[in-house]
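**Q** Sequence unavailable; structure follows:
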């Protein structure tokens, strides 16, 4: 069996679905291939802080109605340093910009619903995806459906299939350069049906380790604590998690914390990763297929959104204006913003976490960095500008 489309998109997560929706709105045919079921994709618990530009992109994709109705607008957040709470005024330092706290699961559900409403072609449970003739003007994708091999002829292939996907691996090793930093700890995250302890996020630096108080809604909270990479979920009962979280928070925050049974509990290792280039022939990488950041600065999903923004506009210019400038410059332009997100995420992680091998010199620098941050309007402005999102 053979199919034909203009853009073949590998990966049915938020990045792939967002690009598919935006292209479809401009009449650019595309097909999305996803190795898992829709239920599996919607079952993944991910980030929930959307930068200013991402929220605008959701609205442009005509998927922002529920986000605007249910999302929490945050104009600041708190940093606690061994019990001392200080607020970062995002709006005040960025000319009124803010972030939207809205769970990735709900965002993905909105994108799925939009694709369904428009009759978008999203094919699930595909197996043995292979990318072919990427350097030619006629690339094609094959995948297996049961015993049948399906071929999709297309103009361009978008690899939005995550860190473990086939897309990046389709670029020859002598072309691809990878940069990676693995951190010596992970985040143990708990989702609970409890009222958030704070109306804005609380990032807590503590000698016992980092902690984060986040939320998905006014009745659904997401909390994290830094743990060694050797820990497993089984090592942490709900009671043990709540006790350790409280020990890392300022006393008044800990006293106000509402606890309850965990709905979901998982440990995520922290990694910084970038693959260059993000284009090989007519294959374009996007999102986790090309880059990963530690979640400290809330840049992961938002970095993927900038890739989609660039790709969307490049495709529109190509098909509507016969202008390939955006396609030719995609990798360079996307990577310029990605490395800024990498720097910010690395800095936030370095500022707030306890590193097991750190020496007294490192601790003094970390303390000085925190003191400088809250003594300098320029430093706070830099933090705020990066957190709400640098311009696309």
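**A** Alright, I've got the coordinates. Note that this is a predicted model, so its numbers are computed, not measured.
**Q** Only C-alpha atoms from now on, for both contacts and neighbour counts.
**A** Will do.
**Q** what about the strands in the stretch 201-350 of the chain?
**A** Along the stretch 201-350 of the chain, counting by DSSP state E, counting those that start in this stretch, strands occupy 202-205, 211-217, 220-227, 262-276, 279-280, 283-285, 291-292.
**Q** closest one to residue 117 among those strands?
**A** When the strands of the stretch 201-350 of the chain are ranked by distance to residue 117, counting by Cα to Cα, first place goes to strand 211-217 at 25.4 Å.
**Q** who does the closest one touch, helix- and strand-wise?
**A** Using 3 or more Cα pairs under 8 Å, 6 or more residues apart in numbering; DSSP states H and E as the contact criterion, the secondary-structure elements in contact with strand 211-217 are strand 99-101, strand 202-205, strand 220-227.
**Q** this is the comparison structure:
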């Protein structure tokens, strides 16, 4: 068989979305709803990267007042709409709520101050006294100081959601297709996407490449400081329903915001409809090192048993790992890139990509269609790091 001719021209399209994960699928969905023709290109398969290694968090509980919380609140509204459109049961969208717990009086004071700021920004957050925690989670450890209940937190099966969103979009999807260039016209604007299967003429490109978004940007001559941040999840044997909410320790928020490359472990524990309990989360910057870290997995198990002693007699049947697209200031990069006309970015969400995907896609689609987005994107401006190649 002859090698593919990367200079063969394929049918053109208004927009090419690079990346078929949850963020790319949302960008394609809302762009198609805006009346644009869309082609999605991915080097692997649908949800084959970070999306396929995620827990499906849709959280407002972990975000301080500010631009990311505003994005999360809009996204939560859109997720509820998508539940109606795609079928909540089909994508396993669960309105389970979150419970954040503190292990000490000092940690509880910090947590409640954090929650008070969120309430002022419109988040539903309810203080829970230590003696009331069993009403929410009967199997929690009995020596916890208290917590905060966030009824707006949700959960989704991310691979199902991404696949069904692309199906609902009715867009062209080219999987197993590597982007090798972003040709530009004499004025510097994008005019096509070159792939190893041929050339896709277009005037608008969305870089939703996740941990590979920096490589995509480099093809256009600009740099995005996106780095992979590795994380592990433990999966238990199937169990009767033990855990009602998404439960995590108050230190989780601090670990998300830390910039250290070292291993950080903070328990995030939840049940699933199928029965297994998912136990996350770890964070460390080790490049794309694929090795499974026994230290990280032991840390997860120990933290889970600390919060739920009943898990001490439960077997872990497997573990999986993925790489989150890490941004140095912990904010995603969303919007048009003024350095390259026609190029847009939707990346850098780290572990919040599933939750923030609908609002990200909605905002990017508005820009592509020439309309102002509903959410202020200035804090997410891709050029804020001002890095050129």
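**A** Perfect, thanks for sending it. Predicted model only: the values in this text are computed from it and were never measured.
**Q** hmm, back to that, select, out of the strands of the stretch 201-350 of structure 1, the one closest to residue 17 of structure 1.
**A** When the strands of the stretch 201-350 of structure 1 are compared by Cα to Cα, strand 283-285 sits nearest residue 17 of structure 1, at 14.3 Å.
**Q** Which part of structure 2 matches the closest one?
**A** On structure 2, the counterpart of strand 283-285 of structure 1 by TM-score structural alignment is residues 343-345.
**Q** how big's the offset between the matching stretch and structure 1?
**A** Stretch 343-345 of structure 2: mean distance to aligned residues in structure 1 after superposition is 0.3 Å, counting by mean Cα distance after the TM-score superposition for structure 1.
**Q** Dump the strands of the stretch 201-350 of structure 1 into CSV; add distance to residue 238 of structure 1 as well.
**A** What follows is the strands of the stretch 201-350 of structure 1, written out as CSV (distance: least, Cα to Cα, whole Å):
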stretch, distance to residue 238 of structure 1
strand 202-205, 20
strand 211-217, 15
strand 220-227, 12
strand 262-276, 7
strand 279-280, 45
strand 283-285, 39
strand 291-292, 29
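**Q** among those strands, which is nearest residue 141 of structure 1?
**A** Nearest of those to residue 141 of structure 1, taken as Cα to Cα: strand 283-285 at 10.9 Å.
**Q** So which elements touch that closest one?
**A** Using 3+ Cα pairs under 8 Å, 6+ apart, the elements in contact with strand 283-285 of structure 1 are strand 156-159.
**Q** What lies in contact with the strand it packs on?
**A** Strand 156-159 of structure 1 is touched from outside by 6-11, 139-140, 166-168, 282-286, 289, with contacts defined as Cα atoms under 8 Å, 6 or more residues apart in numbering.
**Q** Which other helices and strands does the helix or strand immediately after that strand in the chain contact?
**A** Downstream of strand 156-159 of structure 1, the next assigned helix or strand under DSSP states H and E is helix 166-169. Of the remaining helices and strands, those touching helix 166-169 of structure 1 by 3+ Cα pairs under 8 Å, 6+ apart are strand 127-132, strand 156-159.
**Q** Please name the residues that touch residue 128 of structure 2.
**A** Contact partners of residue 128 of structure 2, counting by Cα under 8 Å, 6+ apart, are 146, 147, 148, 149.
**Q** Determine which residue in structure 1 is aligned with the last one, please.
**A** Alignment of residue 149 of structure 2 against structure 1 is given by TM-score structural alignment, with residue 89 as its counterpart.
**Q** top of the contacts of residue 128 of structure 2 by neighbour count?
**A** Using other Cα atoms under 10 Å as the neighbour criterion, residue 147 leads the contacts of residue 128 of structure 2 with 28 neighbours.
**Q** Look at that residue and give its secondary structure.
**A** Assigned by DSSP: H, G, I helix; E, B strand; the rest coil, the conformation of residue 147 of structure 2 is strand.
**Q** any idea how far the residue nearest to the spatial centre of structure 1 is from residue 92 of structure 1?
**A** In structure 1, the C-alpha closest to the average C-alpha coordinate belongs to residue 301, at a distance of 2.0 Å (Cα atoms, centre = their mean). In this structure, residue 301 of structure 1 lies at 24 Å from residue 92 of structure 1, with Cα to Cα, to the nearest Å as the measure.
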